[in-house]
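In: Give me coordinates for this.
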Amino acid sequence: MVYGYPSENVWELDLQRFGALQSSRTFLRHRVMEVMPLMYDLKVPRWDFQTGRQLRTSPLYDRLDAQGARWMEKHGFERPKYFVPPNNDLLALEQSKTFYKPDWFDIVESEVKCCKEAVCVIDMSSFTKFEITSTGDQALESLQYVFSNDLDVPVGHIVHTGMLNDYGGYENDCSIARLNKRSFFMISPTDQQVHCWAWLNKYMPKDSNLLLEDVTWKYTALNLIGPRAVDVLSELSYAPMTPDHFPSLFCKEMSVGYANGIRVMSMTHTGEPGFMLYVPIEYALHVYNEVMSVGQKYGIRNAGYYALRSLRIEKFFAFWGQDLNTLTTPLECGGESRVKLEKGIDFIGRDALLQQKQNGVYKRLAMFILDDHDTDLDLWPWWGEPIYRNGKYAGKTTSSAYSYTLERHVCLGFVHNFSEDSGEEQVVTADFINRGEYEIDIAGHRFQAKAKLYPVISFFTHKRRKDDVELSDFHGK
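Out: Just a heads-up that it's a prediction; the model follows:
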């Protein structure tokens, strides 16, 4: 135990990963009957439960389902994985589960390409959403103590921040928009709904003038991704949406079509240009229809979470529950910008981060680009693969995806520095990462990989367009 916390990640055993929605006798009876045989089965990647489905759905569920959406489930919420074109065999595609190249590869490629060249819509309504308001400064003061970044920002600004424990590890990774001087809008991962609520209630003062409200069900969230997203919203809002008028990480309420009060945020969770639209649920279908109608001239299409996964991993975006957990600190994953140690108020985890900043980190999140991996013939990396540095075990991957831009598999994972004599962990520096030769072990076969501490997509794309260099040239830089 460190600071009273487990020495291993125990999220999979935490009861707060469940909610009241999973407590019905019918749900439990059917889910338990499905779970028990799986203890002796080999689950393929991206495997989904078959029971307890269609429990929580977006208002757009039927509309998206009719357009070929294939579904995954998260915290009881149905989320689109990808959209099957009309001429594909839906049944055959749904049954094609494998450790090798999946049949949805080309479908996701077309969605990713559309996100990069035109505009796509991803229904992300499942994200947890809280509002924190007060009559005075109670909301700001409470959030400043619970979160690591500085939330005393001008109205309309969005802050990426961590909700840390005393160890400095992530209890939650989220985005918070300041709606006005006394009101904040918080967006968190889907499976954080119960855990985050409990954590905030634990550390926020019991004050009748301070209100914490779960508004997850009140808003449909549409992620409008791509360079033409600005054109679509400009037509629908009759307001300038260019960076000069609507800078990055900014939030404002505006009209979209006939609907008022749409919270539009200049962020996408993928690194691509675009906007998040938080739409009051009664306007969801209207706003979606308007976006799709106006977007036709710009090549708009639906996309799913598999495309989002590919985009965010190639941009080196770490996600909570996959790459980040209660034992991961911001200093270990390049999240220094989400911490303000000198913001003028103490916050949970600050002392641990100050100590870690002084002593150094004992693991570091890195991006690995596979060199000699054959996408068509070799087993794919999914997550949990061993990482070898100079032939020695150095950690394991936390998530991976095929990058359609790099035309290579990209893995994220933590690198450790184990002593050859005692096996104890030692400080990991940027120089230690950069000087190593790496391999990723996939089912007993090691593939060479290049380790990077910063995203490389923008550089690669520029070089590719300019002089059509080979990927091997890029890897040497």
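In: C-alpha from now on. contacts and neighbour counts both.
Out: Noted.
In: Residue 80 looks like it's in a strand, true?
Out: Yes - checked against DSSP: H, G, I helix; E, B strand; the rest coil, residue 80 lies within a strand.
In: buried set for stretch 206-221?
Out: Of all the residues in stretch 206-221, those buried under the rule 16 or more other Cα atoms under 10 Å are 210-212, 216-217, 219-221.
In: and what of stretch 43-59?
Out: Using 16+ other Cα under 10 Å, the residues of stretch 43-59 that count as buried are 51-54, 56-59.
In: and if you look at stretch 8-28?
Out: Neighbour-count burial for stretch 8-28, with 16+ other Cα under 10 Å as criterion, is recorded at 16-18.
In: another one to check against the first:
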Amino acid sequence: MKTNVKALVIGGGAVGTSIAYHLARAGWSDVMLVERDELTSGSTWHAAGLLPLFNMSYATSHIHDYSVKFYKTLEEETGLNAGFAVVGNLRMAQTQARMDEYQLYASTAESVGVPYEFLTPDQIKERWPLVRTDDLEGALFHPTDGYINPADVTMAMAKGARQRGVMIERKWQADGFEWKGDHWDVTLTKMVEKGGNLVPSDEQIIISAEHVVTASGNHAQRTARMLGIKMPAIPVEHQFIVTEPDPALVDYRKTHGEHPVLRDADAKWYVREERGGWILGPYELNAPARFAYGVPDSFRADLFPLDLERIEEEYMSMIHRIPTSETVGLKDDFNGPICYTPDGNPLVGPAPGLRNMWLAEGFSFGITAAGGTGYYLAQMMVEGEAEIDMASLDPKRYGEEWMTTDYAVKKNEECYEHVFILHHPDEEREAARPLRTGPAYDRQKALGAQFGCVSGFERPNYYGPKDAPANFDHDARSFRRGDWWQYAVNEAKAIREGVGLIDATAFAKHVVTGPGATAFLDQFTCNKLPKVGRINLTYALTGAGTTRTEYTIVRLSEDEYYLVSAGAWAAYDRDYLQKSIEDFMAQGGAYVALQDVTTQWGVFAIAGPKTRLVLNELVRDGDPETVLSNKRFPWLSMRNIELGMCPVRAIRVAYTGELGWELHHPIEMQNYLWDQLMAAGEKHGLKPVGARAQNWLRQEKSYRAFGNELGRDATPLEADLPRFVDLSKDFHGKAAMEETGIRAKCVTLLIDGPEDADPWGREALYDGETKVGRLTSGGYSVAFGKSIGMGYVTPDLAVPGTKLKVRMQGALWDAEITEDSPYDPKNEVIRKDG
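Out: Below you'll find the model as predicted:
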């Protein structure tokens, strides 16, 4: 057994074997995979093998699409039939809301290139007469997917990996990881059979690996403890049942091909054909999480006791939808662990705080995602970055300072039961909330705030009625303009016409200081560094030249910088900063210190033409008429001021594009400052404003958002931000950025859409019949009285005045590319003097 390898993959399920295969295919010749038991002995063996293509996540959609295409090539390469039945997938809808959801799915699929068609109830009945359709609105059919045999596809990938030189070793358990500065020493223990159990022997070996990938499935918590990290990958029970042959189905098959996979999302189940019978897989309420602290040694390819009463409702609804199944007996049943994460997306990417340690954990749809995960993770490891933006799957989206075992258990159970719940783009799930709250939370709640959750923080999305019932926001959601929409409109108008107050406390905030701080940040970011007391917007790039992180940098002194970035990415940004600082110092750079001060500073953003009138009521360090003037406090500058008794680090910048300031304040004084601002603003009509209105307003200014327009699949130049890139200096990723060129370009569009809907930022863009791009953001513009969006198109079309079409609610609507910053393009409003 070899003891020195380039990459060691831990876990022999579908995900692990795919990663090993793709690393070898990408050119790494020294790859080893170890499995503590037999290949497929984890969740792979009892998976139903479904391959659902559609997903709201752009990255996950690409991963699933790659898997489906890849699995179809395995037999030719390996000689092993992966058991892929391309029977199609029929997603049925009982309500118009569900059809609206499918329309959004479909538009996302178009941007990826996944085929589909919509069917009426009559068309469904004509093709598949066993399905009851009288209470359906319609269905979405995607013909290129179906189901696969999980064991067969895993074995085919394993054979393909071996053919490419991968070493696969079974019955070896990873029992320790030690970083040696340039490689990992991984302690493996030989596992042996004893009394039907698998137990460790006295035989151990140490494997030295430059890179390690963990794909340990249900054993993720054990892996996390050994690595000294946290990850919210915890299994949940999943039951499915197999029926005896259905005579009607057997008769149908005499003259027809295999039945497609059926999904009745409103009934919370999937059904597929199995040897003349049916497999029913429900996603019911109250399925419990298991193995929160690790898998017992006695648990191998085992199952849990059944709880059929828990799925009785779903079973009866299958009989309703497929009436011929009523008299069919049950042949087999399963209840096994399937790993989940709080948002249902896996954890794929670098482990927090560790070097050359890669996670591929938390796969609730592991068979579907295995192929694509191996492909894109191999790109990240071998080439430094994937061709798609994988940030939405990054393990650091759950910060270790707030993600706990109880949190993961509650959220994973909730995620399981939400598999078939309507996935509104504005959905906010309630489990484990509120968790992280700013001091002003109760005051905001009393004013009708309806909260969203960002990095565990509660943040107002909009302010509804003060006496709103507990389920107000839930009932207000829609794929169109829900009942929340008018509240957001009023808030956006308040900022454009008067003055609004936004709680931005969730912003990530870091201090970089020390004798090497300036030199470090100069090569770490692509823009000029600001002078003392000034600010700059800038970007840290990946090695591929794409955008890794967006920062607002405030220079507090010669060697002290205050960095503000997106609230949803605090742990992600901190990890990258820390590792980059370590690299800088290891290469001879002077000392740099990093401090995460996110929870020490609250942030209120106040904006609108009446902003100075409100702040002048509270300024205590000079003549109110001059303290906030352009002369003393110009745009893109910072000053320490006093508002009443509260010291404030005031930054003259506004994400809404209006005259405004960000008021960074000691978190313990937040309630005092909130009360002072609300009292001072009362006679000026100050209105509390939520994140949705802010999102609309920033699109009117063409302000790019990280995770939307900005990401690891586009350079700052492709984002059309040359003004924030200083090509006269050297910085990380510069050469790759210039070599990449302009593959697509970010634009802002005004859209003449339907009267009752706006884009969400997932829609495909067309030039005639040709797909030319996709939206990355969407919403409503109060300045122009129509829908607005931002997105990427081919460079030749990125010209103001270009007429395009955007897919919304199944139809193509007129859209026109506008100039950058269509509202106040010369920034006269934001620079307005007082």
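In: Now render the buried residues of stretch 8-28 of structure 1 as CSV, adding secondary structure and distance to residue 285 of structure 1.
Out: Shown next, in CSV, are those (DSSP: H, G, I helix; E, B strand; the rest coil; distance: Cα to Cα, whole Å):
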residue, secondary structure, distance to residue 285 of structure 1
16, helix, 32
17, helix, 30
18, coil, 29
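In: measure residue 49 of structure 1 to residue 305 of structure 1 for me?
Out: When Cα to Cα, to the nearest Å is applied, the distance between residue 49 of structure 1 and residue 305 of structure 1 equals 17 Å.
In: Ignore what I typed, I meant residue 243 of structure 1.
Out: For residue 243 of structure 1, the distance to residue 305 of structure 1 equals 26 Å [Cα to Cα].
In: who's more crowded, the two?
Out: When neighbours are counted by other Cα atoms under 10 Å, residue 243 of structure 1 and residue 305 differ, and residue 305 comes out ahead with 18 against 11.
In: and the alignment partner in structure 2 of residue 161 of structure 1, how many neighbours does it have?
Out: In structure 2, the residue matched to residue 161 of structure 1 (TM-score structural alignment) is residue 538. When neighbours are defined as other Cα under 10 Å, residue 538 of structure 2 has 24 of them.
In: And residue 361 of structure 1, by the same measure?
Out: 21.
In: ditto for the one 10 residues further on
Out: Each residue near residue 371 of structure 1 was counted by other Cα under 10 Å, and the total is 17.
In: swap in the one 5 residues further on?
Out: The criterion is other Cα under 10 Å. On that basis, residue 376 of structure 1 has 10 neighbouring residues.
In: Let me know whether it touches residue 102 as I believe.
Out: No - when contacts are counted by Cα atoms under 8 Å, residue 376 of structure 1 is not listed as touching residue 102 (9.4 Å).
In: gap between the match of residue 161 of structure 1 and residue 451 of structure 2?
Out: Taking Cα to Cα as the criterion, residue 538 of structure 2 is separated from residue 451 of structure 2 by 29 Å.
In: same question, residue 643 of structure 2
Out: From residue 643 of structure 2 to residue 451 of structure 2 the distance is 27 Å (Cα to Cα).
In: Equivalent analysis for residue 319 of structure 2, please.
Out: Distance of residue 319 of structure 2 to residue 451 of structure 2, given as Cα to Cα: 39 Å.
In: Residue 33 of structure 2 now?
Out: From residue 33 of structure 2 over to residue 451 of structure 2 (counting by Cα to Cα), the distance is 45 Å.
In: Between these two, tell me which one has more neighbours.
Out: When residue 33 of structure 2 and residue 451 are compared on other Cα under 10 Å, the one with more neighbours turns out to be residue 33, at 26 against 21.
In: Looks to me like the more buried one is in a strand.
Out: Yes - assigned with three-state DSSP, residue 33 of structure 2 falls within a strand.
In: wait, doesn't it sit right on residue 162?
Out: No - counting by Cα under 8 Å, residue 33 of structure 2 sits too far from residue 162 to count as a contact (10.0 Å).
In: Pull up the overlap in contacts between these two.
Out: Taking Cα atoms under 8 Å, 6 or more residues apart in numbering as the contact criterion, the common neighbours of residue 33 of structure 2 and residue 162 are residue 168.
In: wait, what's in contact with the residue nearest the centre of structure 1?
Out: When structure 1 is reduced to its mean C-alpha position, the nearest residue by Cα atoms, centre = their mean turns out to be residue 319, at 4.1 Å. With contacts defined as Cα under 8 Å, 6+ apart, the neighbours of residue 319 of structure 1 are residue 173.
In: Return the residue of structure 2 aligned against residue 179 of structure 1.
Out: For residue 179 of structure 1, the aligned position in structure 2 is occupied by residue 556, per TM-score structural alignment.
In: And residue 127 of structure 1, by the same measure?
Out: Counting by TM-score structural alignment, the partner of residue 127 of structure 1 is residue 507.
In: For burial, what's the neighbour tally of its match?
Out: Residue 507 of structure 2: 23 surrounding residues under other Cα under 10 Å.
In: Pull the contacting residues for it.
Out: Shown in contact with residue 507 of structure 2 (Cα under 8 Å, 6+ apart): 564-568, 570, 598, 603.
In: Over to residue 260 of structure 1?
Out: Shown here is residue 260 of structure 1, whose contacts under the criterion Cα under 8 Å, 6+ apart are 253-254.
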